[in-house]
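Visitor: Take a look and give me a structure for this.
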Amino acid sequence: MERRSFLRGAVIGTSAAAFGGSLWHGAAFAAPAQPGAGPYGALGAANSHGIQLPAGFTSRIIARSGQTVTGTSYTWHNAPDGGACFVDGTGWIYVSNSEINPSGGASAVRFDSAGTITSAYRILSGTRQNCAGGATPWNTWLSCEEVSLGYVYETNPWGGTATRRDAMGRFKHEAAAADPVRRAIYLTEDESDGCFYRFLPTTWGNLSSGTLQVFKAGTATSGTFTWQNVPDPDGSPTTTRNQVSGAKRFNGGEGCYYADDTVWFTTKGDNRVWQVNLAAGTYELAYDDSLVSGTVPLTGVDNITGTSSGDLFVAEDGGNMEICVITPDDVVAPFLRITGQSSSEITGPAFSPDGSRLYFSSQRGTSGSSSGGITYEVTGPFRA
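Guide: Here you go, the predicted structure:
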């Protein structure tokens, strides 16, 4: 599945400029990623934060649950989960969900151009078990409720009013990823027999109305797919995943990431990373731990993000408490490992706008409790 030169098949003869960005190759039915030497080298000894990193990388703690964020008077939320970064003048903002029920919601930390924290604040309150979500091209954060008949809330990273987006469907939401080419928002569902969805807004940039569709395909791990409208996005009395015959089932949908005509999402129940080649109309496995030869480097797949180099970064819920990288050459290897926190999970990986800093959280930290969450920053020579 080498992703470096994507446009083939259905898009031959189409100008690459129409798609923008680097050209990733989603050749259908290629073999999933296998273990190998990662692009950043071996992990070193655990540092003072208990994190093992490759040479040249350093870490710092940004926030701890129940404690004030350094340089501010704001108390960081419990159980930090999904996150994203947004440009803020010459600096940036990192937003983070809170996966507790009740309360939930989301918070933000603002940084100046040097990476110094300048403020922290609440951006969403009064919701339930906000797990993952996704950023939009118009600079809002979609915070998703991971509860039965949960909602998506569109929030402002700078603070202010958040809006519930009913048209995006009521189900056990996990993550979201925006596709500006097809003007769609892809959505995962955290159920053992969940589905994969897309939402087509009536007007791009306005999520108040639109059409919710479900992914239809065969039972195989690769093939072609179609989309079909969900008749009743409200999900009551019949759940959204049970309204369309032939909707493909996925075992515990988690993270979701879009780049260059491809959307990747993870399923925790079978430790897979799925790759949907949107221009070609095909899907396949980018990673499956049951197909790995030798020692399995990535288990407990959860949140996912990527870089302009084509690298995918996948966080573990459990496993060895690692963030693993899957390269465009289909090599999977650990990028970092958190030690001494085996009762936690890694959540919310997101890169700063310039790609030089990676943010993420250990949801339950060393205590194993939602009140023990720790949010980190890793800085170093990430591949451009």
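Visitor: going forward, measure contacts between C-alpha atoms and count neighbours the same way
Guide: Fine.
Visitor: so what's Ala55 closest to, chain neighbours aside?
Guide: Spatial nearest neighbour of Ala55, chain neighbours left out: Gly44 (6.7 Å); criterion: CA to CA, 6 or more residues apart in numbering.
Visitor: Leu53 is in contact with that neighbour, correct?
Guide: Yes: the criterion here is CA atoms under 8 Å, and Gly44 meets it with Leu53 at 5.5 Å.
Visitor: Neighbour count for the two, which is higher?
Guide: Remark: of Gly44 and Leu53, Leu53 carries more neighbours, 24 against 14, as counted by other CA atoms under 10 Å.
Visitor: so that one touches Ala46, yeah?
Guide: Yes: at 7.4 Å, Leu53 counts as touching Ala46 under the criterion of CA under 8 Å.
Visitor: tell me the contacts of the residue nearest to Ala55?
Guide: By CA atoms under 8 Å, 6 or more residues apart in numbering, the contact list for Gly44 reads Gln52, Leu53, Pro54, Ala55.
Visitor: Distance check, it against Phe335.
Guide: 10 Å (CA to CA, to the nearest Å).
Visitor: so what sits against both of those two?
Guide: With CA under 8 Å, 6+ apart as the test, Gly44 and Phe335 both reach Leu53, Pro54.
Visitor: out of the contacts of Gly44, which are buried?
Guide: Buried by 16 or more other CA atoms under 10 Å: Gln52, Leu53, Pro54, out of the contacts of Gly44.
Visitor: Here is a second sequence; please produce its structure as well for comparison:
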Amino acid sequence: MLRRTLLRTSAVFAGSVWLGSPQARVAVGPYGPLQGPDAEGLALPEGFTGRVLARSGRRVAGLTWHSAPGDGACFPDGDGWIYVSNSGLPLLGGVSALRFGAGGDVRDAYRILSGTSLNRAGGASPWHTWLSCEQITRGRVFECDPDGSRSARPRLAMGRFRHEAAAFDPDRQVVYLTEDEPDGCLYRFRPLDWGDLTEGALEVLTTSGAWRAVPSPAALTMATRHQVEDAAHFDRGGGCHYLRGVCYFATKGDGRLWAYEAETGRLDTVSGVRAAHGELFVAGEGEIALVGQGGAVSPFLRLAGDDRRELIGPAFSPDGRRLYFTALTGGGGEAAGVDGHTFEVEGPFAHAADR
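Guide: As a prediction, the model looks like this:
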């Protein structure tokens, strides 16, 4: 099944997700039919416009944009905002950033993390930092300053494993973490002080629904997912997001979207729980689709041409009026997914009125 990225307003989920039967798909969504493709091959509903902001290997605002773009997020920056984007290159990964002015002009581009490996996912903190996660054995979590004023710092207490995504639960003051392994786990990190991820306790969800401490988060002799006997296992954990008491997370191996209700400890697939209100966008190969409240799936945008291009790293600007994503170039072998074009789409998104 294809790897997909889900976006609920400004929330990002990464992973393969089953979208229902073909009968659930409709040709026209709430924004209307797609218009013809523009010069970049981007087809959008009427009233929306798109542009390419950055291309892998080419200069943008003085910076050579990175290869193998991964997940990203937007952060407020005075009267503008910043979009950060992971790089999934081995050994040369890290994170790059684009700084925007109030009118949407790119004012600067710079690196906020370098020298790490396979940075493909992460999450945004309530205090406006970016957690960039290494998707390697004994991978680390790095907390990055989107502004670039402070150096990125490894948060080793959050565990050494094949990290995927992170989601912050400010109500219980914990961070949920997914693991990209066939028998991966769902973890939560309880910082000693909320707002400081330097120290804290790493816990794993068990089959009973309880959380148990991981004895050795550093995983020097045994992987974290094997240290607790009754740990619950999931098939390649993907992106996750906390919203209104629920931690949503995807599993790429079996194409499911899960919901963990933090208050009750109930865990179920999204089809078995009441999902939060809001627009749900699904980014996959060649298009971003919109899932309606009734479950109908409709195209929101489509890229003409090579249908193997994977769309990844979607994020909305703080005002909800601009959507950013990257299209990875298709192909096989070592070159697959190395080149990427980072797009911006602007238009009358319904959720922008709620910002």
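Visitor: returning to what we had before: Ala79 of the first structure: which of the contacts of Gly44 of the first structure is nearest?
Guide: Gln52 (22.1 Å; CA to CA).
Visitor: Need the counterpart of the closest one in the second structure.
Guide: Using TM-score structural alignment as the criterion, Gln52 of the first structure maps onto Ala43 of the second structure.
Visitor: Correct me if wrong: its match contacts Leu34.
Guide: Yes: between Ala43 of the second structure and Leu34 there is a contact under CA under 8 Å: 5.8 Å.
Visitor: got any residues that touch both of these two?
Guide: Counting by CA under 8 Å, 6+ apart, the residues touching both Ala43 of the second structure and Leu34 are Leu301.
Visitor: how about Gly255 of the second structure, what's its partner in the first structure?
Guide: Gly255 of the second structure maps onto Asn271 in the first structure, by TM-score structural alignment.
Visitor: residue contacts, the residue nearest to its match when sequence neighbours are not counted?
Guide: Closest residue to Asn271 of the first structure apart from its sequence neighbours, by CA to CA, 6+ apart: Val301 at 5.4 Å. Taking CA under 8 Å, 6+ apart as the contact definition, Val301 of the first structure lies against Glu254, Thr266, Thr267, Lys268, Asn271, Arg272, Val273, Val314, Ala315, Glu316, Asp317.
Visitor: Pick out the most distant pair among those residues.
Guide: Going by CA to CA, the pair spanning the contacts of Val301 of the first structure furthest: Val273 and Asp317, at 13.8 Å.
Visitor: In terms of neighbours, single out the busier of these two.
Guide: More crowded of Val273 of the first structure and Asp317, by other CA under 10 Å: Val273, with 27 against 23.
Visitor: The helix or strand where the more buried one lies: average distance to aligned residues in the second structure?
Guide: Here Val273 of the first structure sits within strand 272-277, counting by DSSP states H and E. Superposing on the second structure places strand 272-277 of the first structure at an average distance of 1.6 Å from its equivalents, by mean CA distance after the TM-score superposition for the first structure.
Visitor: Would it be right to say that Thr72 of the first structure lies in a strand?
Guide: No: assigned with DSSP: H, G, I helix; E, B strand; the rest coil, Thr72 of the first structure falls outside any strand and is coil.
Visitor: Any idea how many residues pack against Thr266 of the first structure?
Guide: When neighbours are counted by other CA under 10 Å, Thr266 of the first structure comes out with 31.
Visitor: cool, and Gly347 of the second structure?
Guide: Neighbour number of Gly347 of the second structure under other CA under 10 Å is 17.
Visitor: how much space between the counterpart of it in the first structure and Tyr121 of the first structure?
Guide: Aligned counterpart of Gly347 of the second structure in the first structure: Gly380 (TM-score structural alignment). Distance of Gly380 of the first structure to Tyr121 of the first structure, computed by CA to CA: 27 Å.
Visitor: any idea whether Gly313 of the second structure is helix, strand or coil?
Guide: Following three-state DSSP, Gly313 of the second structure is assigned to strand.
Visitor: so who does the corresponding residue of the first structure for it touch?
Guide: Counting by TM-score structural alignment, Gly313 of the second structure corresponds to Gly348 in the first structure. Residues counted as contacts of Gly348 of the first structure (CA under 8 Å, 6+ apart) are Pro80, Asp81, Gly82, Gly83, Ala84, Ser96, Ala132, Asn303, Tyr359, Phe360, Ser361.
Visitor: cool, and Arg25 of the second structure?
Guide: Arg25 of the second structure makes contact with Ala296, Val297, Ser298, according to CA under 8 Å, 6+ apart.
Visitor: quick one: the residue found closest to it once you drop the neighbours it is linked to in the chain from Ala289 of the second structure, how far?
Guide: Spatial nearest neighbour of Arg25 of the second structure, chain neighbours left out: Val297 (4.6 Å); criterion: CA to CA, 6+ apart. According to CA to CA, Val297 of the second structure stands 6 Å off from Ala289 of the second structure.
Visitor: How far does stretch 242-261 of the first structure stretch from one end to the other?
Guide: Stretch 242-261 of the first structure: ends 28 Å apart by CA to CA.
Visitor: Relative to the second structure, which residues correspond to that stretch?
Guide: Under TM-score structural alignment, the match for stretch 242-261 of the first structure is residues 226-245.
Visitor: Flag every buried residue along the matching stretch.
Guide: 227-228, 230-243, 245.
Visitor: Those residues in strands, which ones?
Guide: Counted as lying in strands by DSSP state E, out of these, are Gly237, Gly238, Gly239, Cys240, His241, Tyr242, Leu243.
Visitor: hang on, the third one packs against Thr178?
Guide: Yes: look at Gly239 of the second structure against Thr178 with CA under 8 Å: they come within range, at 7.2 Å.
Visitor: Quickly list what's touching both of those two.
Guide: Glu164, Ala165, Ala166, Phe249.
Visitor: which pair in these spans the largest distance?
Guide: Glu164 and Phe249 (10.5 Å).
Visitor: any shared contact partners between the two?
Guide: Joint contacts of Glu164 of the second structure and Phe249 (CA under 8 Å, 6+ apart) are Thr178, Gly237, Gly238, Gly239.
Visitor: Let me know the distance separating the nearest residue to the second one once chain neighbours are set aside from Glu287 of the second structure.
Guide: In this case it means Gly237 of the second structure. With sequence-adjacent residues excluded and distances taken as CA to CA, 6+ apart, Gly237 of the second structure is closest to Thr251, at 4.4 Å. Counting by CA to CA, the gap from Thr251 of the second structure to Glu287 of the second structure is 20 Å.
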